[in-house]
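A.B. asks: Build me a structure from this.
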Amino acid sequence: MKTLIVIPAYNEELTIGSVVALARKYGDVLVVDDGSNDRTSEIAKEAGALVIRHKTNLGKGRALKTAFEYALSREYDAIVTMDADGQHNPDEIPLLLDPITKGEVDLVIGSRYLNGSKKEIPLYRRLGLWVLNKSTKVASNIDVDSQSGFRAMNRKALEKLDLNSNGYSIETDMIVKASERGIRLMEVPITVRYDVPNKHKKNPFTHGLGVLASIVSLIGYKRPLLLFGVLSMMSFIIAGILGYLALEPYYKGGNVYLTQAIGAGIFTIIGIQLFVAGLTLNVLARMVRE
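C.D. replies: Here you go, the predicted model:
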């Protein structure tokens, strides 16, 4: 199979050379330099990669879409995506390609959870990944290592994926689109290193919240009744608590707390509106899909 190995990169001059050199054993290597201000492009070229450079930082999703457009314009049978920071082991590329070569699936995700390596994941990351994985499952009905960037796909999958995300939520977007369009998917075990340079180019907390917000928007599109139903239930619970606080003094011979009573009424109205909105959007979403 003619294989293209795609490596999106942003300020990865310390690791990109070795990653490219090791990956070249398994196919052509394309590095998409997403607006780096260091020597990422130069080192990648010296290591033997083709480089496409964005003038400004557009996000990982946009970098991957640039690479996918290039792959579709050439006669590549398979595409592998991996990170530029050295977390992924290029020598595991054949593990991801094997099920595709055999025609068993269209998309393979390298998972940190299948060989026990999740124990090496820092605790804060493990918690964040659990939230993102469960949220992705709600959006797609697929339970996988949703944030793994080490993946392989055949040309059929690439042609079917119409990705909208420009940021890090592209991994979840890919899974959701795969579930919608009948793309066969499986996981294989991989190892991941966390002792790499520049491992925190973004604040992990704000990065996780950004990805989660994107996933929630996908849930709102795919399953609006679930999302708005949960928000509605939360509003009713708050209304119930405020109502209890407002009436408790009255039953003890005192007065009703007006502020809490007004708050209970407001959250009750919000809960009703959210539930009605969920029902309406659910009907519209079904009509659009049909």
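
A.B. asks: rest of the way, CA atoms for contacts and neighbours
C.D. replies: Fine.

A.B. asks: tell me, which helix in the chain spans the most residues?
C.D. replies: Secondary structure of the chain per DSSP state H: the longest helix is helix 258-289.

A.B. asks: Mind listing what's buried along stretch 42-55?
C.D. replies: Ile43, Ala44, Lys45, Ala47, Gly48, Ala49, Leu50, Val51, Ile52, Arg53, His54 (16 or more other CA atoms under 10 Å).

A.B. asks: Provide the contact partners of that stretch at residue level.
C.D. replies: 13, 16-18, 20-21, 24, 28-35, 41, 63 (CA atoms under 8 Å, 6 or more residues apart in numbering).

A.B. asks: Quickly find the element holding Val188.
C.D. replies: Using DSSP states H and E, Val188 sits in strand 185-189.

A.B. asks: helices or strands up against that strand?
C.D. replies: Applying 3 or more CA pairs under 8 Å, 6 or more residues apart in numbering; DSSP states H and E, one finds that strand 185-189 makes contact with strand 107-111.

A.B. asks: let's see this one next to it:
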Amino acid sequence: MSEHHPYPQAVVLLPVFRPGPSLRDLVAALCADGCDRIVVVADGGGPAAEPVLAGLGPFGCTVLRHPVNLGKGAALKTGFRHAMTAHPGLDVVAADSDGQHRAADIRRVAERTGRGRIVLGVRAFDRMPPRSRFGNTVTRTLFRTVTGRDVSDTQTGLRGYPAALLESLCAVPGDRFEYEMNVLLEAARSGAEIEEVEIPATYLDGNASSHFGAVADSVRVYRPLVRYAATSLLNRRAADESLSRKSHSHPPAQ
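C.D. replies: Next up, the predicted model:
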């Protein structure tokens, strides 16, 4: 390995539900690329997942297991807690293992860690399948409308999380796909810095391997946006009413 470590500040976290051969391929590629801190969280999957997980043995990565499927958000939180204990002070780069993210993409995000920012691996919309392109466009527009911040790809699964935020990220609500939206909303609320790194939009068979449910998970993703907008509106009204009361109680001097 060269003196330059391509993952100097990062643990790579791979949450998986029903892992296929692409998981082993990705882990092998990461190891060949110099990554020596890989954590796989198997979120259920049952006996069918065990042969795939057993095949990771030669690569020396850590495999954590949920006995039943709890959701991607829960898997990410399990990985964050492990990283805080086993790799204190290191950022976490979370990625999907269904073929969307290559080792080179993960490294590009990892190389931007260590700066205290959330780093997003954002995809070019014109390379997405039509269903994914439409959903991402709508979500990006809604996110910008309710938060005032423009995030190019609100639904990317390739993200770098600063070590200093891991504990608070474990307290962000949501156990399934809505969790990643809640993280971005919390970042917008707190003013956390977000950096974007462009990555290719890679899909296998039109993203057929995705476990994102078109209806149920879309509702989970959009519900936090609606809640955030409603809360912001109520807070704005309360602030306006408070300002109005103060102006009436202190009339200008004659």
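
A.B. asks: how many neighbours does the aligned partner of Pro90 of the first structure in the second structure have?
C.D. replies: By TM-score structural alignment, Pro90 of the first structure lines up with Ala103 in the second structure. Ala103 of the second structure: 19 surrounding residues under other CA atoms under 10 Å.

A.B. asks: Can you tell me the closest non-neighbouring residue to Ala103 of the second structure?
C.D. replies: Leu30 (5.2 Å; CA to CA, 6 or more residues apart in numbering).

A.B. asks: That neighbour matches what in the first structure?
C.D. replies: By TM-score structural alignment, Leu30 of the second structure lines up with Ala23.

A.B. asks: what about its match, is that helix, strand or coil?
C.D. replies: helix (DSSP: H, G, I helix; E, B strand; the rest coil).

A.B. asks: That one: neighbouring residues, count only.
C.D. replies: For Ala23 of the first structure, using other CA under 10 Å, the count is 23.

A.B. asks: need the strands for the second structure, in chain order.
C.D. replies: Ranges of strands in the second structure, per DSSP state E, are 10-16, 38-43, 62-66, 91-94, 118-123, 159-161, 194-199.

A.B. asks: I'd like those strands as TSV, with distance to Arg133 of the second structure appended.
C.D. replies: Formatted as TSV, the strands of the second structure follow (distance: least, CA to CA, whole Å):
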stretch	distance to Arg133 of the second structure
strand 10-16	23
strand 38-43	27
strand 62-66	32
strand 91-94	22
strand 118-123	10
strand 159-161	19
strand 194-199	15
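
A.B. asks: Enumerate the positions of the longest helix of the first structure that are buried.
C.D. replies: 260-261, 263-265, 267-268, 270-272, 274-279, 281-282, 285.

A.B. asks: Please state the offset of it from the chain centre?
C.D. replies: Averaging C-alpha positions (CA atoms, centre = their mean, to the nearest Å) puts helix 258-289 of the first structure 28 Å from its chain's average.

A.B. asks: Which neighbouring elements make contact with it?
C.D. replies: helix 224-251.

A.B. asks: Show me which residues of stretch 168-186 of the first structure are buried.
C.D. replies: In stretch 168-186 of the first structure, counting by 16+ other CA under 10 Å, buried: 168-178, 183, 185-186.

A.B. asks: do the same with stretch 25-37 of the second structure
C.D. replies: Buried, per 16+ other CA under 10 Å, within stretch 25-37 of the second structure: Asp25, Leu26, Val27, Ala28, Leu30, Cys31, Asp33, Gly34, Cys35, Asp36, Arg37.

A.B. asks: Give me the aligned partner of Phe150 of the first structure over in the second structure.
C.D. replies: So Phe150 of the first structure corresponds to Leu158, using TM-score structural alignment.

A.B. asks: That's all I had, so thanks and see you.
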